[in-house]
Every structure is written in C-alpha cells, then in structure tokens.
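In: just to be clear, the model below is a prediction. Sequence and coordinates:
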Amino acid sequence: MKKSKIFSLLAVVATAFLLVSCGKKSSSSQKTTTITVGASAVPHAQILKHVQPQLKKEGVNLKVKVFQDYVLPNKALANGDIDANYFQHIPFLKQWNEKNKGNLVDAGAVHLEPISVFSKKVKNLKNLPKNATVLVSSNTPDYGRILTIFKDAGLITIKKGVDITSADFTDIASNPKHIQFKHSYEPKLMPQLYKNNQGDAVVINANYAVQSGLNPITQSIAIEKSTSPYKNIIAIRPNEKNNKAIKKLVKALQSESTQSWIKKHYKGAVLPVESVK
C-alpha cells in the first residue's frame, strides 16, 4: 500500500510538472509585441497591411493608423501617440525637424513615389505654352523634385550651387516660357484640380494620384526619374532605434517578397526601393 501511494504521488507530481512546463512554453510562444504605425492611405497603409501576416508570425502585432494629410503623422509620432510613421521622404522629415525643433529619424527606406505632371491641355511637358500656369501643392519639400522635372525637360535652369533637395521656385535662373508656378494648394486637392481642368498643368504626388484613380505611368505628361533621392521611409523617435519590433517591420518591408509585390501591385506608379538604391 505504501509503495502504491508513493508511486501515485510521484505520478501526480510529474503530471503537474509537465502541465506547468507546457503552460510556460505555450505562454512564451504566444507572446507578441504591438506597434502602431501611422500612414497615408495609399500606398503606405496598403503596403503595411500586406506585411501584417508575416509580422504576426514573428510575434509583432502591427496596427495601422491612417492619416489623410502630411501634418499630423509627425506630430503624433513626436508625441508618442504612435510608434512609427510611413508617409514621407527624407527632405520632408528634415524640414519638419527644423521647423518644429524635432529629432525624428529615418529607420529605413521602402519605396519611391514618383511625382508627376498631369495636363488636359498638352500631351508633353515640353509643349506647355508661354505663360502657362502650373499648379503645385504647398508641400515645399517637393519643390526641388518638381524643379528637376522642368529642368530635365529644358523649360528652366536652376541657379548654380543650389542644393536641389532644399530648392524652391526662387532658385530658378532662367524661365524662357515664363511659366507661372502657383503653389497654395493642399496636396490632397491636386487630383481634383486636374479633373476640373484647372491650370495648364497640375503636379500630383503619386499617393494622391493613385488614390484618386490616376495612373502616373500612363496618364501623366512627365514623371520623376527613378534616381530621385525622395525615397519614402519609416520614421521613428531616436529612442526606438533598437526596438526589435520596428527592426522586424523594416526588414519585412525591405524583403525581396514585399519589394516584388510593390512592383507588381502598383505597376510602376510606386517603385520598390531596391530598384532605386
């Protein structure tokens, strides 16, 4: 009887030990880290949602918060309301930091959205008439890339020694056709201005163009070259540089499979960073 009781007791203890061990292992395997990333609706939020399943397998619960403008995402990040954002290029981030005494940093580039010129009046940028009116958004960090498009078309020249990433329309050296650049519009309004046949030409960011059903590759009269330095990045606060979840996010976005998906899904309207490094 004594031996039987001892064996029964040992069996109970062993079973309890196994259950506790299994419980610990299960709890550990299910441990996840949640991060919230602010993004523009198109293409940024779409690309983030594409990598959600992959990140879930790696223990990262990715939440996407969509913003409809270029003002709030950096404020939300600086205030700690989100863990990262994905909507901007480095010149924009640099200017925002300077204006707002911020210290947000680049955690990695993902894609390029080539800015494009649309027109219902001419089929080629070079054919713009004298005194043509070109409508441009109020997003000043984009002015250098716009000037580059017009320079490459032979319509203007830029003053010597100007850093194109911080240039504006006062840096135009010559403008033989006296093209007028009007730049007082919100970026998200540009597609509607084009559809309403405003101005002789309208410059539109790719995210707003695609979101409104426009294809920069097939419908624009001029498009930014893929060698542009305006790659879209993941931005973070400096103290998040070693955040493992953020690193997994960037790795997933820069992975060959995601970059290939970007190329196929957007058909050239959004270019994967691997093709513009």
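Out: Thanks, I have the structure now.
In: can we go C-alpha only for contacts and neighbour counts from here?
Out: Fine.
In: from Leu104, how far off is the residue nearest to Asn205 when sequence neighbours are not counted?
Out: Spatial nearest neighbour of Asn205, excluding adjacent residues (CA to CA, 6 or more residues apart in numbering): Ile115 at 4.7 Å. Relative to Leu104, Ile115 is positioned 24 Å away (criterion: CA to CA, to the nearest Å).
In: of these two, who's got more company?
Out: Ile115 (26 against 20; other CA atoms under 10 Å).
In: which residue ranges of the stretch 151-277 of the chain form helices?
Out: Counting by DSSP state H, counting those that start in this stretch, the segments of the stretch 151-277 of the chain that form helices are 190-195, 206-211, 216-219, 244-254, 256-266.
In: neighbouring contacts of the first one?
Out: Pointing back at helix 190-195 there. 118-120, 135-137, 201-204, 208-209, 212 (CA atoms under 8 Å, 6 or more residues apart in numbering).
In: excluding chain neighbours, what is closest to Val203?
Out: Closest to Val203 by CA to CA, 6+ apart is Val117, at 4.4 Å.
In: quick check, that neighbour in a strand?
Out: Yes. Assignment of Val117 by DSSP: H, G, I helix; E, B strand; the rest coil places it within a strand.
In: for Ala222, see how far away it is.
Out: 5 Å.
In: need the overlap of contacts for the two.
Out: In contact with both Val117 and Ala222: Leu125, using CA under 8 Å, 6+ apart.
In: and stretch 203-217, end to end?
Out: 14 Å.
In: mind listing residues that contact it?
Out: With CA under 8 Å, 6+ apart as the criterion, stretch 203-217 contacts 40-43, 113-118, 134-137, 146, 187-188, 190-191, 223, 268-270.
In: same thing but at 7 Å, please
Out: Residues external to stretch 203-217 that are found in contact with it (CA atoms under 7 Å, 6 or more residues apart in numbering): 42-43, 113-118, 135-136, 188, 190-191, 268-269.
In: again with stretch 233-241
Out: Residues contacting stretch 233-241 (CA under 7 Å, 6+ apart): 78, 83-86, 88-89, 103-110.
In: may I see the ChimeraX selection of the buried members of those?
Out: To isolate the buried ones among the contacts of stretch 233-241 in ChimeraX, judged by 16 or more other CA atoms under 10 Å, type:
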select :78,83,84,85,86,88,89,104,105,106,107,108,109,110
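In: sort out which of the contacts of stretch 233-241 are in helices and list them.
Out: Ala78 (DSSP state H).
In: returning to what we had before: return the member of the contacts of stretch 203-217 nearest to Gly154.
Out: Val117 (14.8 Å; CA to CA).
In: contacting residues around Thr157?
Out: Lys151, Ile172, Ala173, Ser174, Asn175.
In: what about the residue nearest to Gln180 when sequence neighbours are not counted, how many residues nearby?
Out: Distance criterion CA to CA, 6+ apart; nearest residue to Gln180, sequence neighbours excluded, is Thr133 at 4.8 Å. Other residues lying near Thr133 total 18 when counted by other CA under 10 Å.
In: and what of the one 10 residues further on?
Out: Around Tyr143 there are 19 other residues, counting by other CA under 10 Å.
In: try this one next to it:
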Amino acid sequence: MSAYTLTRRRLAGAALALVFALAPAGAAFAAEKLKLGVMGGDEERIWEVAKKIAAKDGLDIELVSFSDYAIPNEALEKGDLDANAFQHKPYLDSQIAARGYKIVPIGYTLVQPIALYSKKLKAFADLKEGAVIGIPNDPSNGGRALKLLEANGLIKLKTAEGQVPSVLDVTDNPKKVEFKEIEASQLANLLPDLDAAVINTNYALGAGLTPAKDALIQESRTNNPYGNFIAVREADKDKPIFKKLVASYQNQEVADFINANFKGAIQPAW
C-alpha cells in the first residue's frame, strides 16, 4: 500500500470521525423541546400558530392545556413545565406574594379586556338595587373587576397606591349591589343565576359570549395594564431557547391570526 493511499484513508477516517462527533450537537439542536402551559380554547388555538413558526426555527413546543388559573404557576415552579403563557402582571404578583414563586415575565402575548355580562339585563343602566354581581375570587382578577365597575360609576373604592382592591375596599355602593366571589372559570356557567358577572374574556368566549355584542361594559383596550405574557423560572430567563419562544409568538403571522379571528376581543400585546 502506498503512502498516498494510506494518507487518503487516514484523512477520510478523520473526516468521518468529525461528522460523528458533530452529529449529537446538531441532533440536539434539531430536537430542542420545551413544555408550555396555556389555557385551553382560543389561547391554545393562537399558540398552535406560534408552534408552527417555532418549528421552523428548530424549536418543538409541547402545549399543555389547562382550564384553571391556579395550576400553571405551580406546575412551572415544580419543573413540570418549562414556561407558561396565561397571566398578567397583577395576577403573577399576587401569586408570588402568596406562594413565593420565583417566576418572571419574558415577553408579552395578548390582552383580553375583561367585561360585565348578563343573561337578565339589556344594559348596564338596568342594574337594580340589590343586584347580585359575580366577580372572580382570585385577588388580581377580583380587583380588576371592581376597578371596571368603579370606572363605570357603580361603586367607589379606597385603596393605597399599587394595592389590589377587594370588596372590603368598597366605600360607596349606591345601588347596594351584592358581590359573589366565584372561581373565574365558573362565572360563565353560573351567569343565569346572577344578575350579572365580570368574566375574563377567555372564559366568556368559551361560553359563547361575544364581548362586542354581549358585554354591558368592558375595559378600555388602550393603556391596559393587564397584558398577558410568557413566564419562566427566574433562573432560566436568559436561556436562548426562551428567546426563540418569545419570537415565535411575537410574529406578524400570529398578530394577523389574532386580528382576523377575534374581532378585538383578543388583541396582540407586544
């Protein structure tokens, strides 16, 4: 065997070894995966669009669907999820205060203005004295509901700056309305038993309510502090994989899907 032939074989072997050495790194990139917790229904539909965009960038998103706000942060904190996308800052702040979660927002997704609905009334002005109004029983969304009612003149609240109001902070209630604090996911189901209820948009849409047509009053869509976002564990916030996750959602294709399908009930928040 000539020295030339031996050299060629050695070079070929070295090249092959290099290919095998690099293969695991390439395979790991191609198989980059994460579990993302989202609310079922319309929010999950939007994420299906973002999931396809992420796949083009080598990111495989497994969507884990929830129907209850109380679970996704606990699942994220425990490591059962890599990220979640369902909440606004006042809600996360209240969860951190109550449970000590080390969770942070990394990118905005959507905003869903909360609204008051009724099966018994045609207009907000029709609320009678002693009416029973359902509001979410979690502090952040309950406070949000009370602020909506205050903004429309039904009640007055007294709270310190930055404080989330509760029914104990109602200082003026001319119509003597009664507030029933109910799990947010159940308000739409119990609406026939109430005079009215303040319902989060995802649950309203899931119950066949259309904000533009059915809401008696609704939050302003401009300067709304309740934009939802993607959240991760604080220790993970700078990982490149999450930059891909945010970019997959904050995409014109996702914005176009939201605007085309939800007629303003859900809006892009980035």
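Out: Nice, thanks for sending it over. No experiment lies behind these values; they were computed from the predicted model shown.
In: sorry, back to before: adding neighbour count and distance to Asn127 of structure 1 as columns, could you present the contacts of helix 190-195 of structure 1 in CSV?
Out: Shown next, in CSV, are those (neighbours: other CA atoms under 10 Å; distance: CA to CA, whole Å):
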residue, neighbour count, distance to Asn127 of structure 1
Phe118, 28, 13
Ser119, 23, 11
Lys120, 17, 12
Leu135, 24, 16
Val136, 24, 18
Ser137, 21, 22
Ala201, 25, 11
Val202, 27, 14
Val203, 25, 16
Ile204, 29, 19
Tyr208, 22, 25
Ala209, 23, 22
Ser212, 15, 26
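In: could these go into CSV alongside distance to Pro238 of structure 1?
Out: As requested, the contacts of helix 190-195 of structure 1 are exported to CSV (distance: CA to CA, whole Å):
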residue, distance to Pro238 of structure 1
Phe118, 38
Ser119, 42
Lys120, 45
Leu135, 36
Val136, 33
Ser137, 30
Ala201, 40
Val202, 37
Val203, 33
Ile204, 31
Tyr208, 29
Ala209, 32
Ser212, 35
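In: can you tell me how far the residue nearest the centre of structure 2 is from Trp47 of structure 2?
Out: Centroid-nearest residue in structure 2: Phe86, 1.9 Å away (criterion: CA atoms, centre = their mean). Distance of Phe86 of structure 2 to Trp47 of structure 2, computed by CA to CA: 11 Å.
In: ok so, going back, who's in contact with the residue nearest to Val203 of structure 1?
Out: Ala201, Val202, Val203, Ile204, Ser220, Ile221, Ala222, Ile223.
In: which of those residues also appear as contacts in structure 2?
Out: Checked against structure 2 using both residues aligned by TM-score structural alignment, their matches' CA atoms under 7 Å, the contacts of Val117 of structure 1 keep these contacts: Ala201, Val202, Val203, Ile204, Ser220, Ile221, Ala222, Ile223.
In: now the host helix or strand of Ile47 of structure 1 against helix 244-254, angle please.
Out: According to DSSP states H and E, Ile47 of structure 1 maps onto helix 46-57. If you take axes from the mean of the first three to the mean of the last three CA atoms, to 10 degrees, helix 46-57 of structure 1 sits at 120 degrees to helix 244-254.
In: so what's the gap between the helix or strand just after helix 46-57 of structure 1 and the chain middle?
Out: Using DSSP H and E, the helix or strand that directly follows helix 46-57 of structure 1 along the chain is strand 60-67. Centre-to-centre, strand 60-67 of structure 1 and its host chain are 14 Å apart (CA atoms, centre = their mean, to the nearest Å).
In: got the angle for strand 60-67 of structure 1 vs helix 46-57?
Out: 160 degrees.
In: list the buried ones in strand 60-67 of structure 1?
Out: Val60, Asn61, Leu62, Lys63, Val64, Val66, Phe67.
In: now swap in stretch 172-191 of structure 2 and tell me
Out: Here stretch 172-191 of structure 2 shows Asn173, Val177, Phe179, Lys180, Glu181, Ile182, Glu183, Ala184, Ser185, Leu187, Ala188, Leu191 as buried, counting by 16+ other CA under 10 Å.
In: nearest to Gly26 of structure 2 among those residues?
Out: Ser185 (43.2 Å).
In: that closest one -> structure 1?
Out: In structure 1, the residue matched to Ser185 of structure 2 (TM-score structural alignment) is Lys188.
In: state the distance from the residue nearest to its match when sequence neighbours are not counted to Val270 of structure 1.
Out: Spatial nearest neighbour of Lys188 of structure 1, chain neighbours left out: Tyr208 (6.0 Å); criterion: CA to CA, 6+ apart. Distance from Tyr208 of structure 1 to Val270 of structure 1, counting by CA to CA: 12 Å.
In: do the same with Thr15 of structure 1
Out: Applying CA to CA to Thr15 of structure 1 and Val270 of structure 1 gives a distance of 57 Å.
In: look at those two and report which has more neighbours.
Out: More neighbours surround Val270 than the other of Thr15 of structure 1 and Val270, with 23 against 12 (other CA under 10 Å).
In: now do the contacts for the aligned partner of that one in structure 2.
Out: Structural alignment (TM-score structural alignment) places Val270 of structure 1 against Ile266 in structure 2. Under the criterion of CA under 7 Å, 6+ apart, the neighbours of Ile266 of structure 2 are Leu110, Val111, Gln112, Ile258.
In: cool, Ile223 of structure 1 as well?
Out: Ile223 of structure 1 touches Pro114, Ile115, Ser116, Val117, counting by CA under 7 Å, 6+ apart.
In: how much space between the last one and Val136 of structure 1?
Out: What that stands for is Val117 of structure 1. On the measure of CA to CA, Val117 of structure 1 and Val136 of structure 1 end up 9 Å apart.
In: now the common contact residues for those two.
Out: Val202, Val203.
In: how much distance is there from the helix ranked longest in structure 2 to the middle of the chain?
Out: If you go by DSSP H, structure 2 has its longest helix at helix 3-30. Offset of helix 3-30 of structure 2 from its chain centre (CA atoms, centre = their mean): 47 Å.
In: mind listing what's buried along whatever helix or strand comes next after it?
Out: Counting by DSSP H and E, the next helix or strand C-terminal to helix 3-30 of structure 2 is strand 32-39. Across strand 32-39 of structure 2, burial judged by 16+ other CA under 10 Å covers Lys33, Leu34, Lys35, Leu36, Gly37, Val38, Met39.
In: adding distance to Asp236 of structure 2, write those residues out as JSON lines.
Out: Formatted as JSON lines, those follow (distance: CA to CA, whole Å):
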{"residue": "Lys33", "distance to Asp236 of structure 2": "14"}
{"residue": "Leu34", "distance to Asp236 of structure 2": "12"}
{"residue": "Lys35", "distance to Asp236 of structure 2": "14"}
{"residue": "Leu36", "distance to Asp236 of structure 2": "14"}
{"residue": "Gly37", "distance to Asp236 of structure 2": "16"}
{"residue": "Val38", "distance to Asp236 of structure 2": "18"}
{"residue": "Met39", "distance to Asp236 of structure 2": "22"}
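In: before I go, just wanted to say thanks for your time.
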